[in-house]
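**Q** Following is a predicted model, sequence given first.
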Amino acid sequence: MARQSNSYWELEEYSLLGPNTTLYMRARALGCGPEAKDWTVEDLSAWLRRRDLQLADYDNCLNDELATFIRDRLIPIFPATPQEPIREKKKPCVFRRRAIEALEDADHALSFHRFLDLPPELRNRVYELHFEDFPRALKLPAKPPIACTSHFVQQEALPVLYANHEIILPFKMVANRTHGDRWKYEGSSVPSQHKHRNTKSVIETAHTALFLQQMRPEHFQYLRRITIRIPNEESSTLSDEEEEDFQELIIRITLGKAAGSYCVTVVDHDPAFDDDAEWTGSYEDKVKSEVEAVLDKVAARGGMLRLTANDIHSIRPAITRGYEKFNDWVGSTYWPY
């Protein structure tokens, strides 16, 4: 779950990857020098982690550049410049070694106590730039680290995240069987002699329900792109990148700020319908109509900015109703008797 949902900000624990050789090969592939062959696991892990955090590589800086960084950041070291004499035996690398160590230590001890002194418009721009590196589609996104610094920053940052990214919510299709005087579809054009009907119900996954429960009520109004994925059985062992090709149903909802401004797209991937465009179109249209009915109620309350968790929950039975209406359509169209 954590890897699927939050990989956009999680850092890899390099110390768990194995011996120095594995870390050394990865560091070399990223541009580290051959001297890293003699580094410890801790040194290699620290170097790789700095790369993940996109921190400066001070080893590639000139001494004068290091001196400028030290001076501008008011970091106390001795000697303070490359030319300043020292009492111990003079070595050209003393300043450089101490400067790099001091700058790297300072990078990991950053404080942002003045961030809230910035104008709100500038803070919002910082959030936008920070979130630009995130994938455009996020599956059940957890709160990113910047939103965990303080309650105030969280209240400002999360709306920016939700407004600018597609939020993926996994649902689940559960098969039911209802006996009675109905038809049965199993990929065959011949009605069953047993006259029973296969139906399906849509439920939220446990992770989706938890995500909706933990999301603050006032943040739902900022959602602009919601994608509901209902996978088939084959998708359970696949990665997020492969998973989209193994969905039984994908529902994309785009919300505008105006009262009735929304767009719903339904894509059916059920292989049972691949050879029948009429069946596929009818299935998609009926599900789309039911989802739009939910959003029409939101519009009647004053617009998409009035979206709530209950509206998201209401989409689940709407999809089920669409599937049931499709069942009724197939039964009355192909086997009316």
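**A** That came through fine. Fair warning: this is a prediction, and the values are worked out from it, not measured in the lab.

**Q** contacts, neighbours, all on C-alpha from now
**A** OK.

**Q** What ranges does the chain have for its strands?
**A** Secondary structure of the chain (DSSP state E): strands located at 137-139, 166-179, 196-204, 225-231, 247-255, 262-268.

**Q** can you list those in a markdown table and add mean neighbour count and distance to residue 36?
**A** A markdown table is the format used below for those (neighbours: other Cα atoms under 10 Å; distance: least, Cα to Cα, whole Å):
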| stretch | mean neighbour count | distance to residue 36 |
| --- | --- | --- |
| strand 137-139 | 19 | 36 |
| strand 166-179 | 17 | 41 |
| strand 196-204 | 18 | 49 |
| strand 225-231 | 22 | 45 |
| strand 247-255 | 21 | 45 |
| strand 262-268 | 18 | 51 |
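
**Q** let's bring in a second one:
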Amino acid sequence: MDNTAWEQIFRRRGDSSSMFDRYWCLDKYDNINMSVMKARLQALDGHKTGLPFSRQTLVDYMQRIDRGLLRYDLCETNDLLRFAAARHITIHGYTTNNSKAVTVRRNHAALVNQLQRADDHATFPLTRLPPELRVRVYELYLSESRIMLKAPTQPPLARTCRMLREEVLPTFYFRTTFVVTLQMHTGDARSDGTLLRFDFDSIAFLETMSPQHLSRVRKLHFNIMQATSTRQQRGILAEVVVSLAGDADQRTSIKSTTLPRGLLWKKWVIAGTEKVITRMESRDGRAILKIGDVYAFRSALEVVLH
């Protein structure tokens, strides 16, 4: 997928901030109040977070936990000195031979600030690792993202250099479940005879993904929604997850609470998607996804809705 093409498409749409999945960004906690953050910190670290922290300080602490980093403010000064010595960090602003409480607090604060700054600027020689270890790092890195992504941007690790891009993207597309939204039109079918229509996000994502990347995708999550004039009024009618890597009896899972026909409808859906997968396997020897197959899945879902 060409990220420049993506940005141009969504810039023309005028609401790019809502179109991209910022799955790789740290949570900014914009909609979380301070009391909730303090309660979560207390539950996570076992210490009462009752100090008059500013909102930004609380957000910084929450983000450190999200990153799996140590909260140095909970450590004793002697422990912080050992951390700094082990990492060869020169601490500035530390005063020795003074037992006044204010000096102790300043020393502790100086240690905390400089150790946190060292964390923010820490580097790791990833490219020097053997390839099999690098792939394991990519798997762990990508496992931290959301399980299902809709029209996502590529992970930042894939944009650092050509070597990492060639190694990271296959893992990214293989491990991620991609969400495709289909809008169901009530009444008569559209002029082209179709009842289900890809929404803008899905069609832009699919049409701009390269065949090489699409062939790596192993799982598609189809959301069937009622087409309405506003997003807020839309409701999911059914969810159909197609797995191209699973066993024949587990390749299609369905969740539906509003569509009629119940178990019979589910049976038809499974039969239709299985036919598509069988055609894919007969064509390539295994289920290699192409753009036409996505449309074939759409048609298979459409048949049982008429």
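**A** Okay, I see it. Note that the structure is a prediction, hence the values are computed from the model and not measured.

**Q** circling back: can I get the strands of the first structure in CSV with distance to residue 318 of the first structure?
**A** Formatted as CSV, the strands of the first structure follow (distance: least, Cα to Cα, whole Å):
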stretch, distance to residue 318 of the first structure
strand 137-139, 22
strand 166-179, 13
strand 196-204, 9
strand 225-231, 12
strand 247-255, 12
strand 262-268, 13
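
**Q** Show me the one of those strands that comes nearest residue 330 of the first structure.
**A** Closest approach to residue 330 of the first structure among the strands of the first structure is made by strand 196-204 (11.3 Å; Cα to Cα).

**Q** which helices and strands sit right next to the closest one?
**A** strand 166-179, helix 309-334 (3 or more Cα pairs under 8 Å, 6 or more residues apart in numbering; DSSP states H and E).

**Q** ok, now which ones touch residue 5 of the second structure?
**A** Residues near residue 5 of the second structure by Cα atoms under 8 Å, 6 or more residues apart in numbering: residue 208.

**Q** ugh, typo on my part, it should be residue 291 of the second structure
**A** By Cα under 8 Å, 6+ apart, residue 291 of the second structure lies in contact with 206, 207, 211, 214.

**Q** same thing but at 10 Å, please
**A** Applying Cα atoms under 10 Å, 6 or more residues apart in numbering to residue 291 of the second structure gives the contacts 206, 207, 209, 210, 211, 214, 215.

**Q** just residue 173 of the first structure next, same as before
**A** Applying Cα under 10 Å, 6+ apart to residue 173 of the first structure gives the contacts 199-205, 229-233, 248-249, 316, 319-320.

**Q** go again using 6 Å as the cut-off
**A** 201, 202 (Cα atoms under 6 Å, 6 or more residues apart in numbering).

**Q** Relative to residue 176 of the second structure, how far out is the residue mapped onto it from the second structure?
**A** Residue correspondence to the second structure (TM-score structural alignment): residue 173 of the first structure is matched to residue 184. According to Cα to Cα, to the nearest Å, residue 184 of the second structure stands 25 Å off from residue 176 of the second structure.

**Q** next one: residue 187 of the second structure
**A** Residue 187 of the second structure sits 35 Å away from residue 176 of the second structure, going by Cα to Cα.

**Q** Next: residue 271 of the second structure.
**A** For residue 271 of the second structure, the distance to residue 176 of the second structure - Cα to Cα - is 24 Å.

**Q** Would you mind telling me which of these two has more residues around it?
**A** residue 176 (20 against 13; other Cα atoms under 10 Å).

**Q** sorry, back to before: from the contacts of residue 291 of the second structure, list the buried ones, please.
**A** Among the contacts of residue 291 of the second structure, those classed as buried by 16 or more other Cα atoms under 10 Å are 206, 209, 214, 215.
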